[in-house]
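Colleague: Have a look at this fold, sequence not included:
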């Protein structure tokens, strides 16, 4: 199984958003720092007293109006394309792979992603100390992966929960699906407001 494909499947909901936020934050920080330096006069007292639109820049734009308009038009189109791509990418549902365990004609056996997630979730909620769980099957049919979130009660032995999850829940899922490798991203949270589970 491709490690990069598994990483993409497991990190899809956070990776791109974090990257975009980081880039936007860096640009805003640099712009703010530059404005602060100019306003405080660190780049010269005269420059700090100038108008927001530098007369030299305005004059240059007037002398090269055609190139400035073309540049602004190209930049606007690029920003529009980027914005539309990001908008439709955000609306696109995350793929949920259904696994075909048997492709024999007349005896096909397909396990849906909801069934996989439900079975793993039920097993994870049976672990002592886990108050609730949420599981999602992600990735592709050829390279499935799991995203697991566990809410733990207070004073839970995290090492034991981790061990039970690995040796019991995930091993059983791999064996049931006939997979050698099933990449899994696990998130642990403390459930302070959840009611006690009745068994």
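Modeller: Received, thanks. In this text the structure is predicted, and so the values were computed from the model without any measurement.
Colleague: all contacts plus neighbour counts: C-alpha atoms, from now on.
Modeller: Fine.
Colleague: which helix is the longest one in this structure?
Modeller: helix 65-91 (DSSP state H).
Colleague: Relative to the whole chain's centre, how far out is that helix?
Modeller: Taking Cα atoms, centre = their mean, to the nearest Å, the mean C-alpha location of helix 65-91 is offset from the chain mean by 24 Å.
Colleague: what does stretch 114-122 give?
Modeller: Centre-to-centre, stretch 114-122 and its host chain are 22 Å apart (Cα atoms, centre = their mean).
Colleague: Could you pull out the buried residues of it?
Modeller: Across stretch 114-122, burial judged by 16 or more other Cα atoms under 10 Å covers 116-118, 120-121.
Colleague: that older thread, mind checking what helix or strand follows the longest helix of the chain in sequence?
Modeller: For helix 65-91, the succeeding helix or strand toward the C-terminus, using DSSP states H and E, is strand 99-102.
Colleague: Now do the helix or strand just after that next one: everything it contacts.
Modeller: The helix or strand immediately downstream of strand 99-102 is strand 109-111, counting by DSSP H and E. Residues outside strand 109-111 that contact it (Cα atoms under 8 Å, 6 or more residues apart in numbering): 98-103.
Colleague: Of those residues - the most surrounded one?
Modeller: If you count neighbours using other Cα atoms under 10 Å, the busiest of the contacts of strand 109-111 is residue 98, which has 20 neighbours.
Colleague: how far does the helix or strand hosting residue 164 sit from the chain's center?
Modeller: According to DSSP H and E, residue 164 maps onto helix 158-164. Averaging C-alpha positions (Cα atoms, centre = their mean) puts helix 158-164 25 Å from its chain's average.
Colleague: ok, structure two:
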């Protein structure tokens, strides 16, 4: 969902900036202004004195402007943190039992989990990705199943073998997981 919002927002902002910037550049270079343009020509100012002081005497004007700007800044900060946030967990904190902890690389656990899941009967390909916090990781597993495999059986084997093995080897109390399964699509072949 965030990826869609990100792309739509970037597209709308980019389109608005291209249209507005192109119009300003064209009018500044002497082209006749478009019919929707708010100014008369090349030497017209962006905001006249009357436009700048029109709402100055009203008590609601500045609080409204500041509230709208504050909302825009908060939305921009939310968007920036969502874009810059790491999607993949880089390390997992393993409890060693002596009061200390060890750090396990997230990619290593992902590789082992995906390899273990790929060895299950009927699994053509598996991918694993860790998200969440390093003290409470979550797994996202994608399985590509052969056509003859029952998805419920594959899910049961994944949870009882691969995910349990990953959870116990990393010393985690729980490893919440999201599993997505897809069937392999084979091309039709002619039988003669």
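Modeller: Ah, there it is. Just so it is clear, the model here is predicted, and its values are computed rather than measured.
Colleague: what's the TM-score here?
Modeller: For this chain pair, the superposition-based TM-score is 0.58 by TM-score structural alignment, normalised by the length of structure 2; 139 aligned residues with a Cα RMSD of 3.4 Å.
Colleague: returning to that earlier point: to what extent does the longest helix of structure 1 diverge from structure 2 after superposition?
Modeller: Following the fit onto structure 2, the mean deviation recorded for helix 65-91 of structure 1 is 2.4 Å by mean Cα distance after the TM-score superposition for structure 1.
Colleague: And that helix, what does it pack against?
Modeller: If contacts are counted by 3 or more Cα pairs under 8 Å, 6 or more residues apart in numbering; DSSP states H and E, helix 65-91 of structure 1 sits against no helix or strand.
Colleague: can you pull out the strands in structure 2?
Modeller: 91-95, 101-105, 123-132, 137-145, 177-183 (DSSP state E).
Colleague: Report the aligned residue range of structure 1 for the third one.
Modeller: The one in question is strand 123-132 of structure 2. Aligned using TM-score structural alignment, strand 123-132 of structure 2 spans residues 130-139 in structure 1.
Colleague: residues in contact with the matching stretch?
Modeller: Everything outside stretch 130-139 of structure 1 that qualifies as a contact, by Cα under 8 Å, 6+ apart, is 5-6, 8-10, 94-97, 113-114, 116-118, 120-121, 124-125, 144-153, 161, 191, 194, 196-197.
Colleague: same thing but 7 Å
Modeller: Contact partners of stretch 130-139 of structure 1, identified using Cα atoms under 7 Å, 6 or more residues apart in numbering, comprise 6, 9, 95-97, 113, 116-117, 120-121, 124-125, 144-153, 196-197.
Colleague: Would you mark the buried spots in that stretch?
Modeller: Under the neighbour-count criterion of 16+ other Cα under 10 Å, stretch 130-139 of structure 1 has 130-139 buried.
Colleague: Quick check: the two most widely separated of these?
Modeller: Spatial extent of the buried residues of stretch 130-139 of structure 1 (Cα to Cα) is set by the pair 131 and 139 at 26.6 Å.
Colleague: Measure how buried the residue nearest to residue 128 of structure 1 when sequence neighbours are not counted is and give me the count.
Modeller: Nearest non-adjacent residue to residue 128 of structure 1, counting by Cα to Cα, 6 or more residues apart in numbering: residue 161, 7.3 Å away. Residue 161 of structure 1 has 18 neighbours, counted by other Cα under 10 Å.
Colleague: what residue of structure 2 matches up with residue 161 of structure 1?
Modeller: Matched by TM-score structural alignment, residue 161 of structure 1 corresponds to residue 154 in structure 2.
Colleague: In structure 1, what sits opposite residue 183 of structure 2 in the alignment?
Modeller: Aligned by TM-score structural alignment, residue 183 of structure 2 pairs with residue 190 of structure 1.
Colleague: Next, find the distance separating its match from residue 160 of structure 1.
Modeller: Between residue 190 of structure 1 and residue 160 of structure 1 the computed distance is 15 Å (Cα to Cα, to the nearest Å).
Colleague: now do residue 25 of structure 1
Modeller: Separation of residue 25 of structure 1 from residue 160 of structure 1 (Cα to Cα) stands at 39 Å.
Colleague: next one: residue 102 of structure 1
Modeller: Per Cα to Cα, residue 102 of structure 1 is found 35 Å from residue 160 of structure 1.
Colleague: Looking at structure 2, which helix is longest?
Modeller: When structure 2 is parsed with DSSP H, its longest helix is helix 2-28.
Colleague: Which residues belonging to that one are considered buried?
Modeller: Buried residues in helix 2-28 of structure 2 (16+ other Cα under 10 Å): 23, 27.
Colleague: do the same with stretch 86-99 of structure 1
Modeller: 96-99.
Colleague: go on, stretch 3-12 of structure 1?
Modeller: Along stretch 3-12 of structure 1, these residues count as buried under the neighbour rule (16+ other Cα under 10 Å): 5-10.
Colleague: Let's see which of the residues you listed end up in strands.
Modeller: Per DSSP E, the buried residues of stretch 3-12 of structure 1 never map to strands.
Colleague: And what about residue 37 of structure 1, helix, strand or coil?
Modeller: Of the three states, residue 37 of structure 1 takes helix according to DSSP: H, G, I helix; E, B strand; the rest coil.
Colleague: hmm, back to that, closest to residue 185 of structure 1 out of the buried residues of stretch 86-99 of structure 1?
Modeller: Lowest distance from residue 185 of structure 1 to the buried residues of stretch 86-99 of structure 1 (Cα to Cα) belongs to residue 96, with 15.3 Å.
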